[in-house]
Structures are given as C-alpha cells and as structure tokens.
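Chemist: Here is a sequence together with a model predicted from it:
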Amino acid sequence: MKKLVGFAIILVGLALAGLLVLRIWGISLVSQDTLLRSGATLVVLAVGWAVLIICWFAFFRNPAAGYDSSGGQRVQPRLPRRDQK
C-alpha cells in the first residue's frame, strides 16, 4: 500500500512538473483555474479518505479481540471454549 501511495505521489509530482515546464515555454494544455480546482478536489478526497480510515479503526477494529495474552511471551490465538464448538 505504501508503494502504491508513493507511486501515485511521484506520478502527480511528475505531471505537475511537466505542466510547469510547458507553462515556462508558453504552452498551455490546462488552464490554471482548472488545475487549482482539480487540486482542491484531490485534497478534499484525501481528507475524506483519511477521516474514513480513522473512523474505521477507531470504531470497528479491535486488534486484541482474537488473542490470548496470558500464555507467556508470545500472544497465542484464542481457542474456542469447549461449549462453543
């Protein structure tokens, strides 16, 4: 996942650098207004995604739920009780 996010950031950075180089030479593929609105949209989506992930891990995940930590140094998977089979 980290590699995918890193690749996306590098790709967006290269695209923006390419647009900047074209702007230096006087070539306009995309207007500045469109570029700013696209950037704002990406920022809103990223913030929404981050809030969604934080809420998911805050309310729906309990990483210690399936493990028994009373058995020594290493945490062992919790065995089902005999009456739950």
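Modeler: In hand now; what should we look at? Numbers count the residues shown, from 1 in each chain.
Chemist: Going by C-alpha atoms from here, please, whenever you check contacts or count neighbours.
Modeler: Will do.
Chemist: Report how many residues lie close to Trp49.
Modeler: 12 (other C-alpha atoms under 10 Å).
Chemist: One more: Leu22?
Modeler: 13.
Chemist: go on, the one 3 residues further on?
Modeler: Here the number of neighbours of Trp25 (other C-alpha under 10 Å) works out to 9.
Chemist: do Lys3 as well
Modeler: So Lys3, with other C-alpha under 10 Å, has 8 neighbours.
Chemist: and it, helix, strand or coil?
Modeler: helix (DSSP: H, G, I helix; E, B strand; the rest coil).
Chemist: Alongside the first one, take a look at this:
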Amino acid sequence: MKQLIGALILLLGLVLAGLLVLRIWGVTVLGQFTLLRSGATLLVLALALVALVVVWFGFFKDPRAGYDMRTGRRAQPKAGAEREEFSDLN
C-alpha cells in the first residue's frame, strides 16, 4: 500500500512538472481554473479518506482483541492464537 501511494505521488509530481514546463513555453493544455478545481477535488477526497480511516479504526477495530492483558506488564497473545515460527532463518 505504501508503494502504491508513493507511486501515485510520484506520478502526480511528474504530471505537475510537465504542465509547468508546458506553461513556461506558452502551451496551455489545461487552464488554471481546471487545475485549481482538480486540486480542490483531490484535497476533498484525501480528507474524506483520512476521516474514513479514523472512523474505521476508532469505532470498528478492537486492538486488544487478540491479546491477554492479564498476564504480566506486556500484552501476551491469547492461548489459542497462532504464532509464526522463524526457525528457518538460521
């Protein structure tokens, strides 16, 4: 997911740089008003995505669900929880 977001940001930066170069040479592919509306639309979509993520993790996920909080000072996995073995790393 992180790589996808990074690729989208890189692509957006390249497009904006290309439009800037065209603007320097006097070529108008898109008008300034269209670019502002597109930027505002992307900003609204980004804010909506952040709000959805906050609401999802705030109300629908229980981070303590897979841990037994009664044992020791650190959260321990519940007795029936599966654990990955890393014995093949040696």
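Modeler: Noted; the coordinates are in hand. All of these numbers come straight from a predicted model, not from anything done at the bench.
Chemist: Kindly provide the TM-score of these chains.
Modeler: After superposition, the two chains reach a TM-score (TM-score structural alignment, normalised by the length of structure 1) of 0.82; 79 aligned residues with a C-alpha RMSD of 1.6 Å.
Chemist: mean shift between the host helix or strand of Ile53 of structure 1 and structure 2?
Modeler: Element membership for Ile53 of structure 1, per DSSP states H and E: helix 32-59. Superposed on structure 2, helix 32-59 of structure 1 shows a mean distance of 0.4 Å to its aligned residues (mean C-alpha distance after the TM-score superposition for structure 1).
Chemist: just how off-centre is that helix within its chain?
Modeler: 10 Å (C-alpha atoms, centre = their mean, to the nearest Å).
Chemist: packing partners for the helix or strand just after it?
Modeler: Using DSSP H and E, the helix or strand that follows helix 32-59 of structure 1 in sequence is strand 67-68. Counting contacts by 3 or more C-alpha pairs under 8 Å, 6 or more residues apart in numbering; DSSP states H and E, strand 67-68 of structure 1 packs against strand 76-77.
Chemist: Surely Tyr67 of structure 1 touches Arg74?
Modeler: No - Tyr67 of structure 1 is not in contact with Arg74 according to C-alpha atoms under 8 Å; the separation is 10.1 Å.
Chemist: For these two, indicate the residue with more neighbours.
Modeler: Using other C-alpha under 10 Å as the criterion, Tyr67 of structure 1 and Arg74 rank with Tyr67 on top: 13 against 9.
Chemist: quick one, what contacts that one?
Modeler: Shown in contact with Tyr67 of structure 1 (C-alpha atoms under 8 Å, 6 or more residues apart in numbering): Val75, Gln76, Pro77, Arg78.
Chemist: Which of those are conserved in structure 2?
Modeler: Counting by both residues aligned by TM-score structural alignment, their matches' C-alpha atoms under 8 Å, those that remain in contact in structure 2 are Val75, Gln76, Pro77.
Chemist: For the first one, which non-adjacent residue is spatially closest?
Modeler: The one in question is Val75 of structure 1. Using C-alpha to C-alpha, 6 or more residues apart in numbering and skipping the chain neighbours, the partner closest in space to Val75 of structure 1 is Ser69 (4.9 Å).
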